[in-house]
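1. Sequence and predicted model, in that order:
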Amino acid sequence: MSHTPHELAEEFPQDGETIHRLKLEDAHFSRQAERYHEVNRAIHRIEAEIEPCSDDHAEMLKKQRLALCDELGGMIAAAR
C-alpha cells in the first residue's frame, strides 16, 4: 500500500498518545477522526488518479478535511 499523506499522526506528530487516548475515550473524537480518515483517503485516491472526480468535488473534500483537522486539533490541544 502506498503512503497516504495528511494522516492524523503526521498532522500532529507530537500527539500520538493523546490521539490514541481520545480515540478510546471520546466517542465524538473517534467519529470525527474516522470521518477525517475517510475524507483523507478519498482525496488521496483522487490525487493518485485512482478515482475520477470533478474539481469542485475535490475542492469540497479538501475543505472538509481542513475543517475536520481544525476541529480535531482543537480537541487534541484541549486534551493535552
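-> Nice, I can see it.
2. Going by C-alpha atoms from here, please, whenever you check contacts or count neighbours.
-> OK.
3. So for the top helix by length along the chain, what gets flagged as buried?
-> Longest helix in the chain, counting residues (DSSP state H): helix 55-79. Residues 58, 61-62, 64-65, 68-69, 72-73, 75-76 are the ones in helix 55-79 that count as buried (16 or more other CA atoms under 10 Å).
4. In CSV, list those along with distance to residue 22.
-> Formatted as CSV, these follow (distance: CA to CA, whole Å):
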residue, distance to residue 22
58, 29
61, 24
62, 24
64, 21
65, 19
68, 15
69, 14
72, 10
73, 12
75, 9
76, 8
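5. let's bring in a second model and compare:
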Amino acid sequence: MPLQHHPLSREFPELKDALRRLIGEDGHFARLAEEYEELDKRIYEVESGRVAMDELMLAGLKMQRVSLKDELADRMRAAG
C-alpha cells in the first residue's frame, strides 16, 4: 500500500463544507484540525523513513490521530 497523508478533506469529502465553515468560525475546532494535520505529517515522516521513532511511540501518535479524527468527524456531522 502506498504511503500517503490523511488530511481531513480527503478523509471526509462529504463534509468538506462543514470542515471549511467550522475552521473559519470555531477557534477550538480549528486548533483541533491543525493538531490533527500536524500529527498526520509527523506520522508520515516516520513511516516514510525520514524521521526515526520506535514503534510504540508511533502507535501512540496514530491513536492520538484516530481520537482527534473521531472528535472532528462528530463535530462536522453535527454542524452538517
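-> Looks like it came in fine. Just so you know, these numbers come straight off a predicted model, no measurement behind them.
6. give me the number of residues near residue 42 of structure 1?
-> Around residue 42 of structure 1 there are 18 other residues, counting by other CA atoms under 10 Å.
7. repeat for residue 48 of structure 1
-> 12.
8. who's in contact with it?
-> Contacts here follow CA atoms under 8 Å, 6 or more residues apart in numbering; on that basis residue 48 of structure 1 touches nothing.
9. Equivalent analysis for the one 5 residues further on, please.
-> Taking CA under 8 Å, 6+ apart as the contact definition, residue 53 of structure 1 lies against residue 46.
10. Please report how far the aligned partner of it in structure 2 lies from residue 43 of structure 2.
-> Applying TM-score structural alignment, one finds that residue 53 of structure 1 aligns to residue 53 in structure 2. Distance, residue 53 of structure 2 to residue 43 of structure 2, using CA to CA, to the nearest Å: 10 Å.
11. same question, residue 19 of structure 2
-> Distance, residue 19 of structure 2 to residue 43 of structure 2, using CA to CA: 22 Å.
12. same deal with residue 54 of structure 2?
-> From residue 54 of structure 2 to residue 43 of structure 2 the distance is 12 Å (CA to CA).
13. same deal with residue 56 of structure 2?
-> Residue 56 of structure 2 is 12 Å from residue 43 of structure 2, by CA to CA.
14. Return the residues in contact with the residue nearest the centre of structure 2.
-> Compute the mean C-alpha point of structure 2, and by CA atoms, centre = their mean the closest residue is residue 36, 3.3 Å away. Contacts for residue 36 of structure 2 (CA under 8 Å, 6+ apart) come out as 65, 68-69.
15. and the angle for the host helix or strand of residue 24 of structure 1 with helix 55-79?
-> Assigned by DSSP states H and E, residue 24 of structure 1 falls within helix 16-25. Interaxial angle, helix 16-25 of structure 1 versus helix 55-79 (axes from the mean of the first three to the mean of the last three CA atoms, to 10 degrees): 100 degrees.
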